[in-house]
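J.: need a 3D model of the sequence below.
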Amino acid sequence: MRVAVMDEVAERARRRRELTERLVDLVLREGLGTMGLRGLAKALGTSDRMLIYYYSNKENLVSEVLGCLIGRLLVMFSAAGDGERVEPGVFLTRALAAGEAPEVRPFMCVLSDVLSRGGRGERPYDGIASELVGSWTGFIRSRITETDAAPVVAIALLAIVEGMTVLELARPGVTAGVGEMLAGVLMRRSGRKL
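T.: Just a heads-up that it's a prediction; the model follows:
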């Protein structure tokens, strides 16, 4: 009897992971506007009750889907670098180049939307946005040269990347040359050249 229960729990966890991956793919294609339970269920060929069965509530579903999405993006960014610490200007140049890649653009769109919704206090995005800022600044700090100013520099880099992403979404091409100019400022500040 105990083995059967364990098998059932394992199967439910497997099915939930599978659903989460499919939901991430859907959100990357369609955006956060698709996060209504009925719309999600219809797109997946299931019922909203089944989604509640696997996630208990919409907040858990949204949190898990966005956690998986962020995890995928962190893997992509981690794979793009060799893990070495670099000067902030070099990091900025690399981050902006990575953000322009077609496979990364949908992630950036969703994460900008999460931050915007969270900034307006929309649940559950408010807590997720706060965690997102924390995890991204931690990631950036782990990739830039360590100095006393690293915490502030990490936030500045995140603000630049996020701001440029939003501006590019609103008006493609408007930030042409801005990343290079800002990277140059950061490099001069650190006494290095690009």
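J.: C-alpha from now on. contacts and neighbour counts both.
T.: Will do.
J.: which SS state does Asp82 fall under?
T.: Three-state call for Asp82 (DSSP: H, G, I helix; E, B strand; the rest coil): coil.
J.: compare with the first, here's sequence two:
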Amino acid sequence: MPSANAAANAPGSPQEWADAATDYVIRHGLIGLSLRPLAAALGTSDRMLIYRFGNKDSLVAEVLRTSNARATDYVSRLPGSEDPRAAVRDLWAAVSHPAVDGCHRLYVEAAALRLFGQEPYASVVREMNNEWRSAVVDHLTRSGLDGPAALRISILLDAAFVGLRLDLPLGDTDGTKDVGAAVADLAAAVSSLAEKHLDGQPG
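T.: All right, here's what the predicted structure looks like:
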């Protein structure tokens, strides 16, 4: 049972509840998520948490949507990059920014759970992926690419960024440098792909 003090500091509106739950899950992760400590952190009980969100799956789905909305909103507000090469660097800087970093880690975690077909991950991650890719396509378009090239490159970037994110926790300082080199290589590859597309070359 939360203390009177904690209850007084509990979120108010539905959006505040979603934001508070999302902040907690970003800090603690999805795997092994337990409602009781989450409820305590939000100044309520696990029963009230279920009352507010419906059930645990609905709570997780709302957290994932809220987190993804934060990330896509951040990317949608980025100015266009100088060229496709710069766009890759700018997008990686965006997913590494404190405002997005936790959201991107949560996306990767949910995507891994989706591999087992587990709900609500299977359905919600598909939604998240479509919204995220749309934001990336829009940024690539603002950076000088046409629609088909932007869509093709967004698929490559999504896969590469997830792979780099999975490698990050395993690396030390040198590992971080390796990731920086990998992003530079990815940017060069995207630049080459964009030039081939503009020239009408296959590949």
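J.: what's the TM-score here?
T.: The TM-score (TM-score structural alignment, normalised by the length of the first structure) is 0.80; 178 aligned residues with a CA RMSD of 2.3 Å.
J.: and Ser78 of the first structure? What does it align with in the second structure?
T.: Matched to the second structure by TM-score structural alignment, Ser78 of the first structure sits across from Ser76.
J.: and that match, how many residues sit next to it?
T.: Neighbourhood size, Ser76 of the second structure [other CA atoms under 10 Å]: 17.
J.: quick check: closest non-adjacent residue to it.
T.: Ala135 (5.7 Å; CA to CA, 6 or more residues apart in numbering).
J.: which residues does the one you found contact?
T.: Thr72, Val75, Ser76 (CA atoms under 8 Å, 6 or more residues apart in numbering).
J.: next, see which of those residues are matched by contacts in the first structure.
T.: Of those, not one is still in contact in the first structure (both residues aligned by TM-score structural alignment, their matches' CA atoms under 8 Å).
J.: of those residues, which is the nearest to Asp174 of the second structure?
T.: Asp174 of the second structure lies nearest to Val75 out of the contacts of Ala135 of the second structure, by CA to CA, at 27.8 Å.
J.: contacting residues around the residue nearest in space to the middle of the second structure?
T.: Nearest to the mean C-alpha position of the second structure, by CA atoms, centre = their mean, lies His104 at 3.0 Å. His104 of the second structure makes contacts with Asn68, Ala71, Val95, as judged by CA under 8 Å, 6+ apart.
J.: please apply the same query to Ile153 of the second structure.
T.: Applying CA under 8 Å, 6+ apart, we find Ile153 of the second structure in contact with Val190.
J.: would you mind finding the match for it in the first structure?
T.: Alignment note: Ile153 of the second structure maps to Val153 in the first structure; criterion TM-score structural alignment.
J.: now that match: how far from Met164 of the first structure?
T.: Separation of Val153 of the first structure from Met164 of the first structure (CA to CA, to the nearest Å) stands at 16 Å.
J.: Arg22 of the first structure too?
T.: Distance, Arg22 of the first structure to Met164 of the first structure, by CA to CA: 29 Å.
J.: more crowded one of these two?
T.: Ranked by neighbour count (other CA under 10 Å), Arg22 of the first structure and Met164 place Met164 first, with 19 against 16.
J.: the more buried one matches what in the second structure?
T.: By TM-score structural alignment, Met164 of the first structure lines up with Leu164.
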